[in-house]
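1. Sharing a model prediction with you, sequence too.
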Amino acid sequence: VLPRPRWRGVMHRVAVPATVVAGGWLVSTAPAGRDRVGAAVFVAGALLMFVASSLVHLRRWSIPVWEALFRFDHAAIFVLIAASATPIGVSVLEGRSATLLLWAVWIGAAIGVGLRLLPFHPPKGLMNSLFLALGWVPIVVAPDLFRGLEPLAILLVVVEGLLYSGGALMLGARWPDPYPEVFGYHEVWHTLVTTAVAAHFVVVALVVTA
């Protein structure tokens, strides 16, 4: 059994209290109503994902426990993707575009969660492909999205999309793997994910305080 990198899961464990503090501020400062609801959904999704990831990477678990936590981890990623789109759908978009985005991401997330909780092992690469597909669903409302967001928010959305997509490809390739005993390919993935979530936090803050 290969040794676990010493940084395995550390970044996401640190992100848990950071999300509680920053998320509490974001939700409390968002205007009451749809803006606050959208912000709260995003914060809850981010917190769920960081908690799930922290648990699965906390230690070497028995195989049954690890498999259960691993499924929970993947399910939480689907929830985060839909939760990230929610404040955009409720605070930026209107009418048909908002309805289309929200229904698409949450139905997609529900399907993904359902698939991941079924008692079978998906083919290698399937989960990453589903994550990427669901993550890029907002592109169907890109014109309305770009009209509703300020330039900085648009830039951050593009950057986080590249971080998530590039990170998923790197995770699948298990490259780069700079310091396998300390900071390996999975830590690179966690770094990109944490950075992308932080970028989206700024996007949501810009949206709900506009």
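-> Happy to help now that I have it. Residues are numbered from 1 along each chain as shown.
2. alpha carbons only for contacts and neighbour counts from here, please
-> Fine.
3. Distance of Pro31 relative to Met11?
-> 31 Å (C-alpha to C-alpha, to the nearest Å).
4. do the same with His200
-> Computed as C-alpha to C-alpha, the His200 to Met11 distance reads 17 Å.
5. Just want to know which of those two has more residues nearby.
-> Legend: neighbour count by other C-alpha atoms under 10 Å for His200 and Met11, higher for His200 (21 against 17).
6. OK, contacts around the more buried one?
-> Residues counted as contacts of His200 (C-alpha atoms under 8 Å, 6 or more residues apart in numbering) are 84, 156-157, 160.
7. what about Val140, how many residues close to it?
-> 12.
8. what about it, distance to Ala98?
-> According to C-alpha to C-alpha, Val140 and Ala98 sit 11 Å apart.
9. Which helix or strand contains the residue nearest the centre of the chain?
-> In the chain, the C-alpha nearest the mean C-alpha coordinate belongs to Leu80, at 4.2 Å (C-alpha atoms, centre = their mean). Assessed by DSSP states H and E, Leu80 sits inside helix 63-91.
10. Would you state the helices of the chain in chain order?
-> Under the criterion DSSP state H, helices of the chain are mapped to 10-29, 34-56, 63-91, 95-117, 126-135, 142-148, 151-173, 185-208.
11. Reformat these as JSON lines; add distance to Leu2.
-> Putting the helices of the chain into JSON lines (distance: least, C-alpha to C-alpha, whole Å) gives the following:
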{"stretch": "helix 10-29", "distance to Leu2": "18"}
{"stretch": "helix 34-56", "distance to Leu2": "17"}
{"stretch": "helix 63-91", "distance to Leu2": "16"}
{"stretch": "helix 95-117", "distance to Leu2": "26"}
{"stretch": "helix 126-135", "distance to Leu2": "23"}
{"stretch": "helix 142-148", "distance to Leu2": "44"}
{"stretch": "helix 151-173", "distance to Leu2": "17"}
{"stretch": "helix 185-208", "distance to Leu2": "14"}
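12. take the one below as the second:
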Amino acid sequence: MPIPEGFREVPPEKAPTWRGWIHTGVLPLVIAGGIVLVVLANGSTAKIAAAIFFASALLLFGNSALYHRFKWSPKVKLALKRVDHANIFVLIAGSYTPITLLALPKEKATLLLSIIWGTAILGIAFRIFWINAPRWLYVPIYVLMGWGAFVYVVDFMNANAPMMILILVGGLCYTLGAVAYALKKPNPIPGVFGFHEIFHSFTVLAFICHWTAALLICLSPAVGSFGV
């Protein structure tokens, strides 16, 4: 049975020399930061939520480093690419987990996390089975999913204002990175540092913001949340 054109793997262009180094370099910091977050988290719920966030970040940055920095057979590379794209949904949902469980009232936390993780599962299946979907179709899903927390911005602000500010700054970084990825520009240093490196740089900045936000709420869960 012939494979539809849109589902075929397209031979990639030669990657810039910086491709993958940003996520590879930050991976040890992700591991160290994740361990610190789990250890310092206040209470069993906070530790579990922190561990989920840690695991989601480890999956994204770890697989990204493997996928981008090594030469693989076409079959293995395609598999890693599927996981790489699916992991964006995993990290978004993982980032939501500590701030939602520990900052929102239980009913709102249950609703928001159900929607986010449900969307993530559908998104994972979507990216695994249709890896060559057009960017205009799946990038907006990443962005809309990431900004879903804005529905409860007042609750988050009441729980921990600095945390919410960091979430917003991190969301802005993710959005700017997504725009660069979707448009495939700018390419400041062709062959060395292109739009994909800008995308990776913004994901690192966003992760730092969201890790700090998670630390704040893990140290002091809000009254009425699952963390208290």
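-> Perfect, thanks for sending it. What you see is a predicted model; the values in this text were computed from it and never measured.
13. Can you calculate the TM-score here?
-> After superposition, the two chains reach a TM-score of 0.93 (TM-score structural alignment, normalised by the length of structure 1), with 209 aligned residues with a C-alpha RMSD of 1.6 Å.
14. Among the helices of structure 1, which comes closest to Arg4 of structure 1?
-> Closest to Arg4 of structure 1 of the helices of structure 1 is helix 185-208 (C-alpha to C-alpha; 10.4 Å).
15. Onto which residues of structure 2 does the closest one map?
-> Counting by TM-score structural alignment, helix 185-208 of structure 1 pairs with residues 195-218 of structure 2.
16. Mean per-residue distance, that stretch versus structure 1.
-> Aligned to structure 1 and superposed, stretch 195-218 of structure 2 gives a mean residue distance of 0.6 Å (mean C-alpha distance after the TM-score superposition for structure 1).
17. chain center to that stretch, what's the gap?
-> In terms of C-alpha atoms, centre = their mean, to the nearest Å, the centre of stretch 195-218 of structure 2 is found 8 Å from the chain centre.
18. One more: stretch 83-102 of structure 2?
-> 6 Å.
19. Stretch 115-124 of structure 2 too?
-> Its chain's C-alpha centre and that of stretch 115-124 of structure 2 lie 13 Å apart, by C-alpha atoms, centre = their mean.
20. again with stretch 151-162 of structure 2
-> Distance of stretch 151-162 of structure 2 from its chain centroid, counting by C-alpha atoms, centre = their mean, is 21 Å.
21. Ok, stretch 63-71 of structure 2 next?
-> Offset of stretch 63-71 of structure 2 from its chain centre (C-alpha atoms, centre = their mean): 17 Å.
22. Phe70 of structure 1 maps to what in structure 2?
-> With TM-score structural alignment as the criterion, Phe70 of structure 1 matches Lys81.
23. check contacts around that match.
-> Residues near Lys81 of structure 2 by C-alpha under 8 Å, 6+ apart: 67, 131.
24. Ignoring the adjacent residues along the chain, who's closest to the alignment partner in structure 1 of Ser64 of structure 2?
-> Under the alignment (TM-score structural alignment), Ser64 of structure 2 pairs with Ser53 of structure 1. Nearest residue to Ser53 of structure 1 in three dimensions, chain neighbours excluded: Asp73, at 5.5 Å (C-alpha to C-alpha, 6 or more residues apart in numbering).
25. Surely Ala213 of structure 2 touches Leu168?
-> No - with contact defined as C-alpha atoms under 8 Å, Ala213 of structure 2 does not reach Leu168; the gap is 10.0 Å.
26. And those two? Which one has more around it.
-> Using other C-alpha under 10 Å as the criterion, Ala213 of structure 2 and Leu168 rank with Ala213 on top: 24 against 21.
27. how many other residues sit next to the equivalent of Phe126 of structure 2 over in structure 1?
-> Alignment note (TM-score structural alignment): Phe126 of structure 2 maps to Leu115 of structure 1. Other residues near Leu115 of structure 1 come to 16 when the count uses other C-alpha under 10 Å.
28. Next one: Leu115 of structure 1 from His74 of structure 1, what distance?
-> Using C-alpha to C-alpha, Leu115 of structure 1 is found at 10 Å from His74 of structure 1.
29. what does Gly89 of structure 1 give?
-> Per C-alpha to C-alpha, Gly89 of structure 1 is found 23 Å from His74 of structure 1.
30. Who has more neighbours out of the two?
-> When Gly89 of structure 1 and His74 are compared for neighbours, Gly89 comes out ahead with 24 against 21, by other C-alpha under 10 Å.
31. List the residues that contact the aligned residue in structure 2 for the more buried one.
-> Residue pairing (TM-score structural alignment): Gly89 of structure 1 is matched to Thr100 of structure 2. Shown in contact with Thr100 of structure 2 (C-alpha under 8 Å, 6+ apart): 109, 112-113.
32. circling back to that earlier point, between the helices of structure 1, which gets nearest to Pro3 of structure 1?
-> Proximity to Pro3 of structure 1 (C-alpha to C-alpha) singles out helix 185-208 among those, at 13.2 Å.
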